[in-house]
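> just a sequence and a predicted model for now, questions to come.
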Amino acid sequence: MAEHWTATDWGSTEHWKFVPYDAPTPGPGEITVRVHAAGMNPADRKHVSAPRLGVAMPVSIGYEISGEITAIGPDTIIGSGPAQIGDEVLAFRIRGGYATEVTIPAEKAFAKPPALTHPAAANLLLAGTTAAEMLTVTRVQAGETILLHGASGAVGVSVLQQAAHRGVRVIGTASADRFDEVRRFGGVPVAYGEGLVDRARDAADGEISAALDAVGTDEAVDVSLELVAVRDRVVTIAAAARARAEEFRWIVGSAPDSARFRDSIRGELVNLAGRGMLEVPVARTYPLAEALEATRFLAEEHPGGKIALIP
């Protein structure tokens, strides 16, 4: 019998339970995956912390996995094409990834590149598709210089690599102890805090064409709006209220346009990762049964990379 984590009520993780369950037999268009790693994201906790329209408890937790196909429904192909039992896959935008085994829509799964470990593969696409959308909606072009807030975080590191692939120069905010990480992925680091506007201008040595905010602080928004004249070339994933009030871009994966874009870009990102052009730094792994401790670490610390749960 499989096991998985579910939230039995809205609120804190005290309502999360690790329980046995039977993964459904896959029907047409579905596969069952033995999970080798479950990716962790702040959204995993956020989305069960307060009631959401149309969502009833209990809720199975986790949006990203990497693992091995154990069953395939009739007349079924996965997102990257034909597959068979035993193939290794990664999957994104699923439900119930914090599990030993899970049955999912086959189109959510892609063949796992051999170069990626399971913990890295399980953390590729949520951050990666978010980063890709931030670059796309701000119309970033080769030769431009952009400002990125939160450059050493999961989304930020993916932005740095995707921007480098596009020929874009990135000025990235980070704490001083994370400067080497920003440089490793092609960015020019600047410290956040008082005087950021001047430091960013000096580092850019020219026009800053767009600003991407992955942290949501007032400082990040204020500096972005001061340095970038065109409001629709400023985007945030974390300061929704200010974006609505001051009419710059805010994106969230649950919005229909965002969901369509993020689904459309999955294959390209998997391909980049397979070619060694998109790395997923993994800071730590935890046993699946210790998901609560891992969630606390993710919420309270600065991991310095992604976290994965290992069944």
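Yep, it's here. Model, not experiment: these values are computed from the prediction. Numbering: from 1, shown residues only.

> okay, CA-based contacts and neighbour counts for the rest of this
Fine.

> could you find the closest non-adjacent residue to the most centrally placed residue in the chain?
Taking CA atoms, centre = their mean, the centroid of the chain lies closest to Ala127, which sits 2.1 Å from it. Leaving aside its sequence neighbours, Ala127 sits nearest to Val155 (CA to CA, 6 or more residues apart in numbering; 4.8 Å).

> what's near enough to touch the one you found?
With contacts defined as CA atoms under 8 Å, 6 or more residues apart in numbering, Val155 is in contact with Ala127, Gly128, Thr130, Ala131, Ala214.

> out of those residues, what pair is the most spread apart?
Gly128 and Ala214 (12.6 Å; CA to CA).

> who's in contact with the helix or strand harbouring Ser66?
Using DSSP states H and E, the element containing Ser66 is strand 64-72. Residues from elsewhere that reach strand 64-72 (CA under 8 Å, 6+ apart): 25-27, 30-40, 84-94, 97, 112, 118-119, 121-123, 125-126.

> one more: stretch 160-169?
131-132, 135, 140-146, 151, 170, 182, 185-187, 277-279.

> need the buried ones from those selected in PyMOL.
This is the PyMOL syntax for the buried subset of those, where burial follows 16 or more other CA atoms under 10 Å:
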select buried, resi 131+132+135+140+141+144+145+146+151+170+182+185+186+187+278+279
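
> let's bring in a second model and compare:
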Amino acid sequence: MRQHSDARRDDGSRAVLLDSFGGPEVLALKDVSEPRAGDGQIRVRVTAAGLNPMDWIMTADAGTAARFGLSLPCGFGTDYAGVVDEVGAGASGYAVGDRVFGAALSRAVADHVVLDADGNIASGIAHHTPDGVDDRTAATLAIAGSTASAALDVLGLGPGDTLLIGGAGGGVGVFAVQLARIAGARVIGTGSPSSAQYLRGLGAEPVAYGEGLTDRVRDLAAGTVTAALDLHGTDTVHVARELGVPDGRICTIAGQVDGVPAANGANAAPDALANIARLVAAGRLHVPIAATYPVEDIRAAVELQAARHVRGKVVIDL
């Protein structure tokens, strides 16, 4: 895929903002004051922003937004990639011109984001983008990659494991399937019948979700399922229990079940994203880009992503 130009924009700065919480219809691209990097901060000229379900879930209503510390007016999107174009006093580890990727909670779909050089997901985090990883791909890594890594750390997979992944074709599933395979595990992934070829391409053995799933997995596994990861809700948790998987080797990311551990990207190991980026650069992990949209078409992009039928990631070009 093409790299984006490093030329400085001379038309000010833009950001996708919400003046009220709601669906894609409330998203608007607006001119904003160009932010500056303060002490201990860097500014990134964003070239691409990857979409995740959490982007529209946490801005759908005021109550959910408040749980994430968001208030109006509010930005949109969290995953980004771009180029450092300003370094504040006391900010170490970065130089103007460095290619970076990371997360800026609900403000990534913008021409510029300002991040603390040693920050977290709330203040913004940046990792150096390895050579061989284009900006669109880098913009998909932070949330889904760190979530998948954290969940697999809970399960402690290795050769000899057979992992059942519920919702394997989604954004987190792209990473979870491949990382589990790299760890040496066999992967069985649930999805619609039409997604079977796509799941095989990721390295999973496909099985159709729905009534009778337990029997289909048992027949396909021809042995013991040793671990399970539910990326959609709790249905896979109940199937895993029926298959005899102990609660300690089941993990959820979107639902809660008593006795079953849950994981999210904030729990990922400090080097998780750097490791994932290196795997991408080495050609060992592939991120399918389902669609790209110019930032002016942000509403259409979010409508596509929110429909939950996309195989791969949706990326916004800036």
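The structure has been received and is ready for your questions. Computed from a predicted model, the values in this text were never measured in an experiment.

> report the TM-score for the pair.
TM-score for the superposed chains, counting by TM-score structural alignment, normalised by the length of structure 1: 0.89, backed by 297 aligned residues with a CA RMSD of 1.8 Å.

> which of the contacts of strand 64-72 of structure 1 fall in helices?
His118, Pro119, Ala121, Leu125, Leu126 (DSSP state H).

> of the residues you listed, which is the nearest to Ala210 of structure 1?
Leu126 (22.0 Å).

> contact partners for that closest one?
The contact partners of Leu126 of structure 1, taken as CA under 8 Å, 6+ apart, are Glu64, Phe92, Arg93.

> now the strands for the stretch 201-311 of structure 1?
With DSSP state E, counting those that start in this stretch as the criterion, the stretch 201-311 of structure 1 has strands at 210-213, 234-236, 249-250, 282-287, 306-310.

> correction: the stretch 51-200 of structure 2
Using DSSP E, counting those that start in this stretch, strands in the stretch 51-200 of structure 2 cover 74-75, 79-87, 99-103, 112-116, 125-128, 162-166, 186-191.

> contacts for the fifth one, please.
Read it as strand 125-128 of structure 2. 98-104, 115-119, 273-274.

> what does the shortest one give?
Counting by CA under 8 Å, 6+ apart, the neighbours of strand 74-75 of structure 2 from elsewhere in the structure are Ala15, Val16, Leu17, Leu18, Asp19, Ser106, Arg107, Ala108, Val109.

> mind checking what Ala144 of structure 2 lines up with in structure 1?
In structure 1, the residue matched to Ala144 of structure 2 (TM-score structural alignment) is Ala127.

> His112 of structure 2 now?
Aligned partner of His112 of structure 2 by TM-score structural alignment: Glu101.

> now for that match: which residues touch it?
Shown in contact with Glu101 of structure 1 (CA under 8 Å, 6+ apart): Ala2, Glu3, His4, Ala23, Thr32, Val33, Arg34, Val35.

> from Arg52 of structure 1, how far off is the closest residue to it other than its chain neighbours?
Closest residue in space to Glu101 of structure 1, ignoring its immediate chain neighbours: Arg34 at 4.4 Å, by CA to CA, 6+ apart. Noted for Arg34 of structure 1: a distance of 29 Å to Arg52 of structure 1, by CA to CA, to the nearest Å.

> same question, Ile171 of structure 1
Distance of Ile171 of structure 1 to Arg52 of structure 1, given as CA to CA: 37 Å.

> now the closest residue to Ala50 of structure 1 other than its chain neighbours, what's its secondary structure?
Distances taken as CA to CA, 6+ apart place Trp10 nearest to Ala50 of structure 1, at 5.3 Å, with adjacent residues excluded. Following DSSP: H, G, I helix; E, B strand; the rest coil, Trp10 of structure 1 is assigned to coil.

> can you add distance to Pro74 of structure 1 and give the ones in helices among the contacts of strand 64-72 of structure 1 back as a markdown table?
As requested, those are exported to a markdown table (distance: CA to CA, whole Å):
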| residue | distance to Pro74 of structure 1 |
| --- | --- |
| His118 | 27 |
| Pro119 | 29 |
| Ala121 | 26 |
| Leu125 | 27 |
| Leu126 | 28 |
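
> from the contact counts, what lies against the longest helix along structure 1?
The single longest helix within structure 1, with elements called by DSSP H, is helix 256-274. Using 3 or more CA pairs under 8 Å, 6 or more residues apart in numbering; DSSP states H and E, the elements in contact with helix 256-274 of structure 1 are helix 125-137.

> can you state the direction angle for the helix it packs on and strand 64-72?
Counting by axes from the mean of the first three to the mean of the last three CA atoms, to 10 degrees, helix 125-137 of structure 1 points 120 degrees away from the direction of strand 64-72.

> now do the same contact list for Asp31 of structure 2.
Asp31 of structure 2 makes contact with Gly12, Ser13, Arg14, Ala15 under the criterion CA under 8 Å, 6+ apart.

> isn't the third one up against Ala108?
No - taking CA atoms under 8 Å as the contact criterion, Arg14 of structure 2 and Ala108 are not neighbours in contact, 11.0 Å apart.

> more crowded one of those two?
A count of neighbours by other CA atoms under 10 Å puts Ala108 above the other of Arg14 of structure 2 and Ala108, at 28 against 18.

> which one in structure 1 is aligned with Glu34 of structure 2?
Checking TM-score structural alignment: Glu34 of structure 2 goes with Ala23.

> list the contacts of that match.
Counting by CA under 8 Å, 6+ apart, Ala23 of structure 1 makes contact with Ala2, Thr32, Glu101, Val102, Thr103.

> cutoff 10 Å now
Residues near Ala23 of structure 1 by CA atoms under 10 Å, 6 or more residues apart in numbering: 1-4, 32-34, 99-104.

> from Gly170 of structure 2, how far out is Arg308 of structure 2?
To Gly170 of structure 2, Arg308 of structure 2 is 8 Å away according to CA to CA.

> higher neighbour count, those two?
Comparing Arg308 of structure 2 with Gly170 by other CA under 10 Å, the one with more neighbours is Gly170, at 23 against 12.

> that one matches what in structure 1?
With TM-score structural alignment as the criterion, Gly170 of structure 2 pairs with Gly153.

> do the same with Glu303 of structure 2
When structure 1 is aligned by TM-score structural alignment, the residue opposite Glu303 of structure 2 is Arg296.

> next one: Val154 of structure 2
In structure 1, Val154 of structure 2 lands on Val137 (TM-score structural alignment).

> Pro288 of structure 2 pairs with which position in structure 1?
Looks like Pro288 of structure 2 aligns to Pro281 there (TM-score structural alignment).
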